[in-house]
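K.L.:
Fold the stuff below for me.
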Amino acid sequence: MIQQESILKVADNSGAKIVKCIKVLGGFKKRYANLGDIIVISVQQLRNKSKKTSKVLKGGVFRALVIRTKNKYKRKDGSLFVLQENAVALINKQGNPIGTRVLGPLPKVLKKKKFMKFVSLSVGLV
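P.N.:
The predicted model follows:
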């Protein structure tokens, strides 16, 4: 579960490394974000190698898709899976990814929630 002031890793090559959640989108007084939810973030730290070629700036405000959470996720068949980190991928206003690659695996939940652009950019599905 992601909430306001949560520190997250960025799992794409947009240039940001660490971001902070500002707001959870998707309803009146919605507090927590889970897999596949959209949040508003602020860039806290950039990657060292890409500071000159970065698509984002430090302190910039963007939207992001939650692609990994430490919280346990239960599937309809009864199986549980847990991921190791809280991670997001940055998106623009239209919902398209800012980066051209997504690092690490994505859960199959994103495929069902109509985020096929992210699934095609990722390494694999879990």
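
K.L.:
C-alpha from now on. contacts and neighbour counts both.
P.N.:
Will do.

K.L.:
Quickly find the element holding the residue nearest to the spatial centre of the chain.
P.N.:
Closest residue to the average C-alpha location of the chain: residue 88 at 1.6 Å, with CA atoms, centre = their mean. Per DSSP states H and E, residue 88 falls inside strand 87-91.

K.L.:
Here is a second sequence; please produce its structure as well for comparison:
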Amino acid sequence: RLCGRLRDGRSEWRLEAWQAHGSAFLHAVQFFASMKIFVRAGPMAGEKATQYKEAKLPRKPRVKMTRGVQTESRLRVVDNSGAKEVKVIGVKGFSGRLNRIPCAAPGDIVVCSVKKGKPDLRKKIVFCVFVRQKKIWKRRDGVNICFEDNACCLIDNKGDLKGTQISGSIPREVADAWPKVASQAYSID
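P.N.:
Predicted coordinates:
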């Protein structure tokens, strides 16, 4: 199996063979060597494997839930980070069909713009964890649950909370996916 990857403007090919012997493997190596293309089976001894991706924000394990917030929705910020209201401009990890509006459920990471709050935070793009929604969703045990507002709390690029306290309760699904949020929450429903 041959895998091609583009890295830093140059092509890098990696050759994987399920069997180390055989004429097909030998011919493939000779073919790529004649074309002067970089052929490599993996990192050499004493070398580090190259990291192609940056560190990502932690994502919650997907629990099937009705998604109650979409882009352009306004959310109340329930931590003491200084922001009061944010507008959703994107949902991290959402993949849908063409022209489908990104939507989020509690526990998702949303990309927001700060609309109300401290002057140094206003008009800034921030990451938030969506913690409460008005839309009713059904749990696996048959209980229907909803909250009185749509709310979120701000996080940094590593997934740590920017505030030190969260007002109000959060659902169990968010507490399971985000232990740091659960430790700062008032109560868990």
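
K.L.:
related to what we said a few turns ago, the strand holding residue 88 of the first structure maps to which residues in the second structure?
P.N.:
Using TM-score structural alignment, strand 87-91 of the first structure corresponds to residues 151-155 of the second structure.

K.L.:
Off-centre distance for the matching stretch?
P.N.:
Here stretch 151-155 of the second structure is found 14 Å from its chain centre; the criterion is CA atoms, centre = their mean, to the nearest Å.

K.L.:
what do you get for stretch 175-189 of the second structure?
P.N.:
Put simply, stretch 175-189 of the second structure sits 18 Å off its chain's centre (CA atoms, centre = their mean).

K.L.:
and if you look at stretch 74-94 of the first structure?
P.N.:
8 Å.

K.L.:
residue boundaries of the strands in the second structure?
P.N.:
2-7, 10-15, 39-40, 69-70, 74-77, 83-91, 103-104, 109-117, 125-132, 137-138, 144-145, 151-155, 169-170, 187-188 (DSSP state E).

K.L.:
Indicate which one of those strands is closest to residue 163 of the second structure.
P.N.:
Nearest to residue 163 of the second structure among the strands of the second structure is strand 151-155; the distance by CA to CA comes to 7.2 Å.

K.L.:
so how much does the closest one differ from the first structure once superposed?
P.N.:
Mean deviation of strand 151-155 of the second structure relative to the first structure after superposition (mean CA distance after the TM-score superposition for the first structure): 0.4 Å.

K.L.:
What lines up with residue 34 of the first structure in the second structure?
P.N.:
In the second structure, residue 34 of the first structure lands on residue 105 (TM-score structural alignment).

K.L.:
follow-up on the earlier one: mind listing what the residue nearest to the centre of the first structure touches?
P.N.:
By CA atoms under 8 Å, 6 or more residues apart in numbering, the contact list for residue 88 of the first structure reads 8-11, 64-68.

K.L.:
Find me the equivalent region of the longest helix seen in the first structure in the second structure.
P.N.:
Ranked by residue count under DSSP state H, the longest helix found in the first structure is helix 116-121. Counting by TM-score structural alignment, helix 116-121 of the first structure pairs with residues 179-184 of the second structure.

K.L.:
After superposing, tell me the mean distance of the matching stretch to the first structure.
P.N.:
Relative to the first structure, stretch 179-184 of the second structure is 0.4 Å off (mean CA distance after the TM-score superposition for the first structure).
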